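# fold the following for me, if possible:
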Amino acid sequence: MRKYFITGLLILVPLAITFWVLHAIISTMDQSLLLLPEQWRPEAVFGFRVPGLGAVLTVLIIFVTGLLTRNFVGNYVVKAWEGLLNRIPIVNSIYSSVKQVSDTLFSSSGNAFRKAVLIEYPRQGSWSIGFLTGVPGGDVVNHLQGDYVSVYVPTTPNPTSGFFLMVPKKDAIELDMSVDAALKYIVSMGVVAPEHLPTDKK
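Modelled structure (predicted):
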């Protein structure tokens, strides 16, 4: 009975969590329907709520926004809007910080979270997997001797929290492992191990 119960848990728990996460995401995205006039909402048109329609609308808004801002006029409007936000106290610091992080993470030209590395942390003889986020900047550079890299070491099993470290470049071992595989390895607490790749003995 115990084995059957555990087997059932192993099958149903991942499915339940997956559906719960999808439901939370879709429910949140469905809030975009509030942007529509009341007479255009599914309840008024069809007489009932259509789950997922807000998610489609959200994706469409994101796509259209990206399409419009790629041309000269759209780019000018975005710069004017950003200039206005930068003149508002408190708002400018929040917006600029969030924009810098989002540009680094989502830009195709950015280097954040492009490589998984192995570093000796939190003590000598113990190793952790981290992700390269760039190089130190500002006044920090004046106090570091040699080449350093910035590394984010996520916690397990919640990778949204972690530690930001600046380590010597020679001490960060680049792994022949995708970021997705490294995240799965961390979130699963080492249970879901990535495929073993043979290394050159030399």
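# from now on I want contacts and neighbour counts done on CA atoms only, so please keep to that.
OK.
# looking at this, Thr65 is in a helix?
Yes. Counting by DSSP: H, G, I helix; E, B strand; the rest coil, Thr65 is part of a helix.
# one more, please, to line up against the first structure:
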Amino acid sequence: MKALSKYFINGLIVITPMVFTVFVVMQIFSVAEGLLGRHLPIHFPGVGLIAAILLILLVGWLSSLWILKSILNYIDRLVGSIPVVKFIYNSVKQLSAAVFESQQLFKHAVLVPYPHPGVKALGFVLPTLTEPLAKNFTEEYVCVFVPMSLNMTAGFNIMVPKRDIIPLDVTGESALQYVLTAGAVMPRGNE
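The predicted model follows:
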């Protein structure tokens, strides 16, 4: 019975990531096909996804033109003036910019004393503190995001004295895997 239990757990470990990945990719294809595929004059499998990618590229190219930059800035100001919508729009816009433009997000894994001295938690160094924050400290502080295990959407932004940070020589990807698996997968070194 013990062997069956071990084989079952091993099977779950092998199958779960594959099934989850296939499910997410299939959902993306399905949504793209459902939204765009049925409204296009040509139809073949994958046309919705191709159309979505082309639409994103077209919008990206158009947004780089001077006149459209002005229009987009006007729309930003207009949406930014609506009380509740402003908060949601600005939050999503800043998060999108941070994720899509910053190649350094979740790259620098560190150990920090958290939740109290003597204990170390894995975290990720965030961009340099801005002047309004930095001026409140007598020494150099660094902002570190300490994610919660199994849930990357939650965590804590903490300000830590630079002297208390222990840089890790691990890949950002393996540090994220460590957090997402609650420590079951240990971080691998940079090679």
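# how much does the longest strand anywhere in structure 2 stray from structure 1?
Ranked by residue count and defined by DSSP state E, the top strand of structure 2 is strand 151-161. Strand 151-161 of structure 2: mean distance to aligned residues in structure 1 after superposition is 1.2 Å, counting by mean C-alpha distance after the TM-score superposition for structure 1.
# which strands and helices sit next to the longest helix belonging to structure 1?
Counting residues, the longest helix found in structure 1 (DSSP state H) is helix 2-29. Under the contact criterion of 3 or more C-alpha pairs under 8 Å, 6 or more residues apart in numbering; DSSP states H and E, helix 2-29 of structure 1 touches helix 53-69.
# now the helix it packs on: buried residues?
By neighbour count with 16 or more other C-alpha atoms under 10 Å, helix 53-69 of structure 1 contains the buried residues 53-55, 57-58.
# and the next helix or strand after that helix against structure 2, how far off on average?
Scanning forward in sequence from helix 53-69 of structure 1 by DSSP states H and E, the next helix or strand is helix 72-85. For helix 72-85 of structure 1, the mean deviation from structure 2 after alignment is 2.1 Å (mean C-alpha distance after the TM-score superposition for structure 1).
# check stretch 93-102 of structure 1 too.
Taking mean C-alpha distance after the TM-score superposition for structure 1, the mean distance separating stretch 93-102 of structure 1 from the aligned residues in structure 2 is 2.4 Å.
# that stretch maps to which residues in structure 2?
On structure 2, the counterpart of stretch 93-102 of structure 1 by TM-score structural alignment is residues 87-96.
# give me the contact list for that stretch.
With contact meaning C-alpha atoms under 8 Å, 6 or more residues apart in numbering, stretch 87-96 of structure 2 is reached by 79-80.
# wait, what's in contact with the counterpart of Ala55 of structure 1 in structure 2?
Applying TM-score structural alignment, one finds that Ala55 of structure 1 aligns to Leu49 in structure 2. Neighbour list for Leu49 of structure 2: 29, 32-33, 36-37 [criterion: C-alpha under 8 Å, 6+ apart].
# now the longest helix of structure 1 and helix 53-69, what's the angle there?
Compare the direction of helix 2-29 of structure 1 with that of helix 53-69 by axes from the mean of the first three to the mean of the last three C-alpha atoms, to 10 degrees and you get 50 degrees.
# can you give me how far helix 2-29 of structure 1 is from the chain middle?
22 Å (C-alpha atoms, centre = their mean, to the nearest Å).
# mind checking how far the longest strand of structure 2 is from the chain centre?
Distance of strand 151-161 of structure 2 from the chain centroid (C-alpha atoms, centre = their mean) equals 13 Å.
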